[in-house]
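Chemist: Have a look at this prediction, sequence included:
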Amino acid sequence: MTTNQSSLPVTVTLESGPAGNESIDDFELFYSRRAMARLRTRLGRQGLLDLLAADIEEGNAFLRESALASDGSFRGGTTVLTTRGLTSGEFLGWMDKAFADEDILLAAHPEHYSITNQADGSVHVVENIGPHTCSFYLGGWGTEAMAWAADAAERLPEAEFPHKQATNLFLADHTVIGRVLIQFGDTAAGFTSSLSVYVPSACPEDILEHHLRHFAVEFRNWIVAAAAARA
């Protein structure tokens, strides 16, 4: 009995050639990061923002409409990362310093386009939320600031996760288009990161799913960078 080759999944295995134990996926990731870094450098921040202006306008309009349709209702999800060989204090200490270096922040994800501190203490971010390129701010806009985080279902016990940070995501017109609650707790071998994001309830499911993936990529890369800086 012969097998119909066209019905089998196609796989490609690297047998020999390049040195080391990295995979083809690892090679592609390295070259993708290098290409993105080159484009960011050549264009500069303003050149990149000018290039993305139409995408940003479209993305912000989508988020604004979603927030209005949701009438203050959000739904969330959580990405959990386990780290060995580094404490949460070491990582968060590194992160505090990293926010003064945009290059480090941008390098954590290919869809980070601009991350800059503002005079009022907020942080201006241009990145993707799902397929949409958006320009928004991190901070405690509004009188309720972070009150929502105290009652969040995703909030974990202080004894296990003593390091907590919460923020609203809002547009330049102060429309709140998301929320973030990140929590860190040490373990015997390192620490656990619980990374919760909330999007307007009217958003399609894939918006939330992609930001959970976004968290996994950027925080993994920040943690690895923090460990490398310590060595």
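Modeler: Received the coordinates, thanks.

Chemist: CA only for contacts and neighbour counts going forward, please
Modeler: Noted.

Chemist: Give me the buried stretch members for the longest helix along the chain, please.
Modeler: Counting by DSSP state H, the longest helix found in the chain is helix 24-51. Neighbour-count burial for helix 24-51, counted by 16 or more other CA atoms under 10 Å, picks out 36, 40, 48, 49.

Chemist: so after it, what's the next helix or strand?
Modeler: Using DSSP states H and E, the next helix or strand after helix 24-51 towards the C-terminus is helix 53-70.

Chemist: For that next one, which residues meet the burial criterion?
Modeler: Residues of helix 53-70 classed as buried under the neighbour-count rule (16+ other CA under 10 Å) are 55, 56, 59, 60, 62, 63, 64, 66, 67, 70.

Chemist: dropping in the other structure now:
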Amino acid sequence: MAIGTSTAASVRIRGDIDDRRIDRSELVSARRALRLLKGNLGYDRLHALVSEQIAEGNALFREHVMRSAGEQVTGVITIEAEDLTAADFSTWMIEAFARRDVLIAAQPEHYLMDMAEPQGPHVVETFGSYVVGFYMGGWAESEIDAADEFERVDKRYSLLRLDDDGTPFGSVSTTFVEAPYGMDAELSVSLPATSAPDAIEQHLEHFSVEFRSWMLQAAAETAAPCDRSSNND
């Protein structure tokens, strides 16, 4: 018997006007379950588990590269964070790159993230509806403009290469800017033209989930020493 959904049905907790509280509970449970499963499986078994999907996704994007003949499409999304500075977040991110558990947990569709690979950071995640394995070309050196408190910018760029044959298939860039309320993160992804708009739109959504996770964790961890100091006064 197939289990489906009906647009006519509505389920909620008594007293609530909708099911958003249930959605939030499901999200917390899903994150916890994924963190447990990914942690218990480990790098090698996770890689083996999605190896067929990686081969399929890589073949698809290799075809996109050929069909697009060098033409790419770029999508950009800006994330705002309050009470977190770009300087603090940038420092936290550099340290977080050594914490595989933090990187993996930030997005449900982070399957592998190994920053210590000799060929560059090795990542397996979703582009569009396909799982793709790739190496990041290393973040280009940070460009920081500290002329004004609200103009300090941290810019980074990375070329993406398929992990089976090294084919370059796209790039990502991040720009962190100080703002009066905290910071802005301008995130962009460039992919072969024939993969747009689906892969572009999906990866911008992917960015929003992972960077919100990282920003919230960074804010909590960078604020912790101050909080402890305040409590001791």
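Modeler: Structure received. Please read these numbers as outputs of a predicted model, since none were measured by experiment.

Chemist: quick one on the thing from earlier: the buried residues of helix 53-70 of the first structure into JSON lines, with extra columns for distance to residue 177 of the first structure?
Modeler: Below are the buried residues of helix 53-70 of the first structure laid out as JSON lines (distance: CA to CA, whole Å):
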{"residue": "55", "distance to residue 177 of the first structure": "17"}
{"residue": "56", "distance to residue 177 of the first structure": "14"}
{"residue": "59", "distance to residue 177 of the first structure": "11"}
{"residue": "60", "distance to residue 177 of the first structure": "9"}
{"residue": "62", "distance to residue 177 of the first structure": "10"}
{"residue": "63", "distance to residue 177 of the first structure": "6"}
{"residue": "64", "distance to residue 177 of the first structure": "7"}
{"residue": "66", "distance to residue 177 of the first structure": "8"}
{"residue": "67", "distance to residue 177 of the first structure": "6"}
{"residue": "70", "distance to residue 177 of the first structure": "10"}
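
Chemist: Average separation of the longest helix of the first structure from the aligned part of the second structure, please.
Modeler: Mean deviation of helix 24-51 of the first structure relative to the second structure after superposition (mean CA distance after the TM-score superposition for the first structure): 1.1 Å.

Chemist: What residues in the second structure pair up with that helix?
Modeler: Aligned by TM-score structural alignment, helix 24-51 of the first structure corresponds to residues 22-49 of the second structure.

Chemist: Also stretch 85-96 of the first structure?
Modeler: Going by TM-score structural alignment: stretch 85-96 of the first structure matches residues 83-94.

Chemist: Need the residues that contact that stretch.
Modeler: Contact with stretch 83-94 of the second structure is made by 153-154, 176-179, 181-184, 214-215, 218-219, 222, as judged by CA atoms under 8 Å, 6 or more residues apart in numbering.

Chemist: in that stretch, what's buried?
Modeler: Under the neighbour-count criterion of 16+ other CA under 10 Å, stretch 83-94 of the second structure has 84, 85, 86, 87, 89, 90, 92, 93 buried.

Chemist: just to revisit the earlier point, of the contacts of stretch 83-94 of the second structure, which belong to strands?
Modeler: Within the contacts of stretch 83-94 of the second structure, residues falling in strands by DSSP state E are 153, 154, 176, 177, 178, 179, 182, 183, 184.
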